[in-house]
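S.K.: Provided below for reference: sequence and predicted model.
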Amino acid sequence: MLDRWTLPLLKRPWRFLATRMAAAGIKANEVTLAGFAIGLLAVPLLATQHYLLALLVITLNRIADGLDGELARLHSSTDHGAFLDIVLDFIFYAAVVLGFALAAPQHNALAACALLFGFMGTGSSFLAFAIMAEKLHLKSLIYQNKGFHYLDGLAEGTETILFFVAFCLLPEHFSLLAWIFAGICYVTTATRVWSGFLTIKSAASRTDATHQCETENQGRDCH
């Protein structure tokens, strides 16, 4: 929900740093992989309850995530780079929740499972829509610089980062915060499924009507 406002604010500093990294010969995929490796350090740090150090590596991972996108656009983005970026992002998100579950299983495990279930809903609806949007040639009017169509909702990247920060600063309240965030994810999943279904249905109907018109009119443009 907040990404449409936070991403434009961050674009200028990301571009400034990315330009200098590009001049040094650093590639987007290298930053993606390095950021992911750093981010995974959060799991043992959280499991051993080093929450502030975990917050540091989480922050570094998110900085890398912003920089790799800008680097990709400077070098001209690729489909395989966008694929790598989004897959590793989802793995990282799940890894952070796993770290909190390991830190205090008796208190955190159930809430962590509920949040991971929410992540499954938001992630699957997000990616499934992206596949169909590509097939139907749908374009996002909000996130035009992304590698594929983003379906927005209450729980996006900014909200995830804010909750991760809260988890690290208030680890004794992880369970409560995780249940709240899980609820936000459930609402996001429901709205994405419904709006995605209607959008795809409408777009597919227009495509079918155009194809039928062109067939009946011997290939003339019917748009």
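M.R.: Received, thanks. Since this is a predicted model, take the numbers as computed values, not measurements. Numbers count the residues shown, from 1 in each chain.

S.K.: going forward, measure contacts between C-alpha atoms and count neighbours the same way
M.R.: Will do.

S.K.: which residues does the residue nearest the centre of the chain contact?
M.R.: When Cα atoms, centre = their mean is applied to the chain, the residue found nearest the centroid is Gly157 (5.4 Å). By Cα atoms under 8 Å, 6 or more residues apart in numbering, the residues touching Gly157 are Asp3.

S.K.: Alongside the first one, take a look at this:
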Amino acid sequence: MFDGQINKILKPALYVLAKKLSQFKIQANTITFIGFFLGLCCFYFTVNGMFIYASIFLFLNRFCDGLDGALARLVGETDIGAFYDIVSDFLFYSLFPISFIFLDIENAYSICFLLLSFVATQTTFLASAWLVEKNKLLISENQKKSFFYIGGITEGFETILCFILMLLFYDFINYIAYIFGTLCWITFITRVIFIRKLLKS
């Protein structure tokens, strides 16, 4: 919901850093892979209840996710780069919640509900992109990415905020998972309605 505003704030700083990296011939895919490795570190620390370290690596993972996009736009976007970016993001978005099940099996019900809600939002996200591309619908400049992007009330910023809250307020993790999962289902419904109206028009 706030991704657009956040991106406008971070874009100048990310551009400066991306320009520095491009001078050293560092590829955007390299940043993507580094970011995913940092995400695996976040998973490890969360499983072991080391939430401070997990928070640090969560931040680094998300920072790399923003940086690789900025670098790709600077040196030239590629289809394989977009593929790596999406796959690594979706894997991390699954790995992070699952880490709390490894930490305590009593978290299983709420985390499974959250993961199912992620599947719902991710499938509508990708299906919407495919349908729009298939039907050659016009994409506005502010939505210009490697694929068509439809927002919602639970986007990247809100998801990371949820993850941070899960680490900071672990005692309330089940409530957080159920609440955010419900918001994801609302996003799912709004996307379905949006696509139906778009295709009918």
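M.R.: In hand now; what should we look at? The shown structure was predicted, so the numbers you read here are calculated from the model rather than taken from an experiment.

S.K.: Please name the residues that touch Phe172 of structure 2.
M.R.: Shown in contact with Phe172 of structure 2 (Cα under 8 Å, 6+ apart): Met166.

S.K.: what's the counterpart of it in structure 1?
M.R.: Correspondence of Phe172 of structure 2 to structure 1, assessed by TM-score structural alignment: His173.

S.K.: Okay, that match and Ala111 of structure 1: tell me how far apart.
M.R.: 11 Å (Cα to Cα, to the nearest Å).

S.K.: With Gly39 of structure 1 instead?
M.R.: Remark: distance between Gly39 of structure 1 and Ala111 of structure 1 (Cα to Cα) = 21 Å.

S.K.: next one: Ile58 of structure 1
M.R.: Going from Ile58 of structure 1 to Ala111 of structure 1 by Cα to Cα gives 20 Å.

S.K.: quick one: which of these two has more around it?
M.R.: Taking other Cα atoms under 10 Å, Ile58 of structure 1 and Ala111 do not tie; Ile58 has more neighbours (26 against 23).

S.K.: mind checking what the more buried one lines up with in structure 2?
M.R.: Counting by TM-score structural alignment, Ile58 of structure 1 lines up with Leu58 in structure 2.

S.K.: Please identify the helix or strand for its match.
M.R.: Assigned by DSSP states H and E, Leu58 of structure 2 belongs to helix 51-75.

S.K.: what's the following helix or strand after that helix?
M.R.: helix 79-103.

S.K.: Tell me the helices and strands packed up against the helix or strand following that following helix.
M.R.: Sequence-wise, the next helix or strand downstream of helix 79-103 of structure 2 (DSSP H and E) is helix 108-134. Here helix 108-134 of structure 2 touches helix 79-103, helix 173-200, going by 3 or more Cα pairs under 8 Å, 6 or more residues apart in numbering; DSSP states H and E.

S.K.: mean deviation (superposed) between the helix or strand following helix 108-134 of structure 2 and structure 1, please.
M.R.: Counting by DSSP H and E, the next helix or strand C-terminal to helix 108-134 of structure 2 is helix 156-168. Mean deviation of helix 156-168 of structure 2 relative to structure 1 after superposition (mean Cα distance after the TM-score superposition for structure 1): 0.7 Å.

S.K.: can you pull the buried residues of helix 156-168 of structure 2?
M.R.: 156-160, 162-164, 166-167 (16 or more other Cα atoms under 10 Å).

S.K.: ok, now stretch 43-59 of structure 2?
M.R.: Under the neighbour-count criterion of 16+ other Cα under 10 Å, stretch 43-59 of structure 2 has 43-47, 49, 51, 54-55, 57-59 buried.

S.K.: cool, stretch 189-209 of structure 1 as well?
M.R.: 189, 191-193, 196, 200, 203.

S.K.: how about these in a markdown table, adding distance to Ala128 of structure 1?
M.R.: Output for the buried residues of stretch 189-209 of structure 1, formatted as a markdown table (distance: Cα to Cα, whole Å):
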| residue | distance to Ala128 of structure 1 |
| --- | --- |
| Thr189 | 12 |
| Thr191 | 14 |
| Arg192 | 10 |
| Val193 | 10 |
| Gly196 | 9 |
| Ile200 | 11 |
| Ala203 | 15 |
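
S.K.: Kindly indicate which of those lies nearest Leu9 of structure 1.
M.R.: Checking the buried residues of stretch 189-209 of structure 1 against Leu9 of structure 1 by Cα to Cα gives Arg192 as the nearest, at 25.2 Å.

S.K.: Pretty sure that closest one sits against Tyr150.
M.R.: No. Between Arg192 of structure 1 and Tyr150 there is no contact under Cα atoms under 8 Å: 10.6 Å.

S.K.: what do these two both touch?
M.R.: By the contact definition Cα under 8 Å, 6+ apart, Arg192 of structure 1 and Tyr150 are jointly contacted by Phe126.

S.K.: so how far is Gly183 of structure 1 from the alignment partner in structure 1 of Asp85 of structure 2?
M.R.: Under the alignment by TM-score structural alignment, Asp85 of structure 2 pairs with Asp85 in structure 1. For Asp85 of structure 1, the distance to Gly183 of structure 1 equals 26 Å [Cα to Cα].

S.K.: Next: Thr122 of structure 1.
M.R.: From Thr122 of structure 1 across to Gly183 of structure 1, the span is 11 Å (Cα to Cα).
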